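**Q** From the sequence below, what's the structure:
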Amino acid sequence: MSRGARWAAVVLVLAVAGVVALWPRTPDPEPSGSGPPPGRPAQDLGPLRERAALRPCPAGPAGQAGASGATGQGGPAVLRGVTARCLGDGSEVDAATALSGPAVVNFWATWCLPCQGELRVLDAYAREPGAVPVVTVLVESKEGDGLELLAKLGVRLPAVFSGEDAVREAVRPRPGMPVTFVVGADGALTEVTRYPVLTSVEQVREVVG
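**A** Model (predicted):
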């Protein structure tokens, strides 16, 4: 290549670079799937609560349960002072009062398929005359998803939710899901181990005693 041709190539490259630098640019599009803008209100759970129509949580105002320290009145000792939210109305409750005995307490999650059948069994048991109260604890799930599933299953059991999983951490159940406890009148917690999943009302009656 001659010297003149080389200079011509250099000039051409510089000219193209200048055009590219001056070319108007459009803003980069926002990535798809980006989250809601700051300040956007959280999901309104009111319609889901109405559809689920859960029975009220057996609890008083948060922080008041167990104040007297009387046996059987404050619920499980490990839960005193632990707060949770009642799925039925969104109120904050004291977990010890909500799960005081005698009662059956069931931990479940929306992704757990065996939990669905067990919830139906527990709901059927709770409707029987003389049944002890049954309260469920939603974990590892969103409140809205839990309400939708309960409405779909037709399960109206009282349910509480702890976003930070404080209730389950305090009780320390075995790994896995579902997990069920029987709470005695004295507040003692007994994990149900004979039946990994309760499949009949008769089994519930048996573990309640």
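
**Q** contacts and neighbour counts: CA atoms only from here.
**A** Noted.

**Q** Against which helices or strands is the helix or strand harbouring residue 149 packed?
**A** Assigned by DSSP states H and E, residue 149 belongs to helix 143-153. Contacts defined by 3 or more CA pairs under 8 Å, 6 or more residues apart in numbering; DSSP states H and E place helix 143-153 against helix 46-52.

**Q** Report all helices and strands that the helix it packs on contacts.
**A** So helix 46-52, by 3+ CA pairs under 8 Å, 6+ apart, packs with helix 143-153.

**Q** Identify the residues contacting the helix it packs on?
**A** 45, 48-49, 51-53, 87, 109-110, 116, 120, 138, 156, 161 (CA atoms under 8 Å, 6 or more residues apart in numbering).

**Q** Now the buried members of these.
**A** 45, 48-49, 52-53, 87, 109-110, 116, 120, 138, 156, 161 (16 or more other CA atoms under 10 Å).

**Q** Just name the closest of these to residue 181, please.
**A** residue 138 (14.0 Å; CA to CA).

**Q** remind me, longest helix of this structure?
**A** Criterion DSSP state H: the longest helix present in the chain is helix 3-22.

**Q** Second chain to compare with the first, below:
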Amino acid sequence: MSARARWAAVVLVLAVAGVVALWPRSSEPVGSGPVSTRQAPDVGLARERAALQPCASPPRDQDQQAAGDVGPAALRGLEVTCLGDGARVDAASALPGRAVVNFWATWCVPCQEELRVLDAYAREPGSVPVLTVLVDSKEGDGLELLAKLGVHLPSVHDPDDRLRKALSPPPRTPVTYVVGADGALSLVSDPLVLTTVEQVREVVG
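**A** Coordinates of the predicted model:
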């Protein structure tokens, strides 16, 4: 290599080093993901927009209440938050008779279709009450999604997953149970996702 070529190579290396030294750098650490600018929804405002039906009240039979014989035995004494008004309610007391219980999450796509179907069923004459249980999700996010879907079913929030742990359902979402008049819970396994009102009628019986 000639002397001129060597000097040209040296000049090129110095020029590249200068560009690298002056190149602007991000203040974020390497490997950090994008920072979300989405603010958490205002729960009070989200609750107004959702306009959910109130959670069911326990029977007025004082003897039955005194004995604690209200709703599914597996859920008695387990408190959850009623999404409609933010009050704490006993899960079993919110299911004093025949009913449908649906576990769902905001990230679950099939849940959205099933919620709409259950809402349509609940508006039919002769339907049994439907209670939805929000899991694996934040309260405000759940309220926002229900408002977006136009679903106004009575709903509770179970952030600690106490209800599902008490029932030990299959590891999937959504999960639906039918509550009998005696408080017994029957898991709906066929179909796994309720896609029509007719299917809801069939599983309720």
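
**Q** tell me the contacts of residue 99 of structure 1?
**A** 58, 75-76, 105, 135, 183.

**Q** In a markdown table, list those residues along with secondary structure.
**A** Shown next, in a markdown table, are the contacts of residue 99 of structure 1 (DSSP: H, G, I helix; E, B strand; the rest coil):
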| residue | secondary structure |
| --- | --- |
| 58 | coil |
| 75 | coil |
| 76 | coil |
| 105 | strand |
| 135 | strand |
| 183 | strand |
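
**Q** Counting neighbours, which of these comes out on top?
**A** residue 75 (30 neighbours; other CA atoms under 10 Å).

**Q** Quick one: map it onto structure 2.
**A** Correspondence of residue 75 of structure 1 to structure 2, assessed by TM-score structural alignment: residue 71.

**Q** which residues sit against the helix or strand that the helix holding residue 149 of structure 1 is followed by?
**A** Going down the chain from helix 143-153 of structure 1, the next helix or strand is strand 159-161, by DSSP H and E. With contact meaning CA under 8 Å, 6+ apart, strand 159-161 of structure 1 is reached by 54, 57, 84-88, 135-139, 143.

**Q** likewise stretch 115-126 of structure 1?
**A** Counting by CA under 8 Å, 6+ apart, residues outside stretch 115-126 of structure 1 touching it are 108-109, 131-134, 153-157, 177-178, 197-201, 204-205.

**Q** how about stretch 131-141 of structure 1: buried residues?
**A** Neighbour count says stretch 131-141 of structure 1 has 131-140 buried, by 16+ other CA under 10 Å.

**Q** which part of structure 2 lines up with that stretch?
**A** Against structure 2, stretch 131-141 of structure 1 falls on residues 127-137 (TM-score structural alignment).

**Q** Give me the residues contacting the matching stretch.
**A** Outside stretch 127-137 of structure 2, the residues touching it (CA under 8 Å, 6+ apart) are 55, 95, 98-107, 118-119, 121-122, 142, 153-161.

**Q** PyMOL command to pick out the buried ones of those?
**A** In PyMOL, a selection of the buried entries from the contacts of stretch 127-137 of structure 2 looks like this (16+ other CA under 10 Å):
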select buried, resi 55+95+98+99+100+101+102+103+104+105+106+118+119+121+122+142+153+154+155+156+157+158+159
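
**Q** Residue 54 of structure 1 falls within a strand, correct?
**A** No - Residue 54 of structure 1 is assigned coil when assessed by three-state DSSP, not a strand.

**Q** Just the strands from structure 1, written as ranges.
**A** 83-86, 92-94, 103-108, 134-138, 159-161, 179-183, 189-191 (DSSP state E).

**Q** average offset between the first one and structure 2?
**A** To tie it back to what came earlier, the one meant is strand 83-86 of structure 1. Here strand 83-86 of structure 1, set against structure 2 after superposition, deviates by a mean of 0.3 Å using mean CA distance after the TM-score superposition for structure 1.

**Q** thinking again about what came up before, you'd agree the match of residue 75 of structure 1 is up against residue 93?
**A** Yes - under the criterion of CA atoms under 8 Å, residue 71 of structure 2 is in contact with residue 93, at a separation of 5.6 Å.

**Q** what does residue 86 of structure 1 align to in structure 2?
**A** Checking TM-score structural alignment: residue 86 of structure 1 goes with residue 82.

**Q** What degree of burial does that match show, as a neighbour count?
**A** 25.

**Q** Also residue 149 of structure 2?
**A** With other CA under 10 Å as criterion, residue 149 of structure 2 counts 15.

**Q** Aligned counterpart of it in structure 1, please.
**A** Per TM-score structural alignment, residue 149 of structure 2 is aligned with residue 153.
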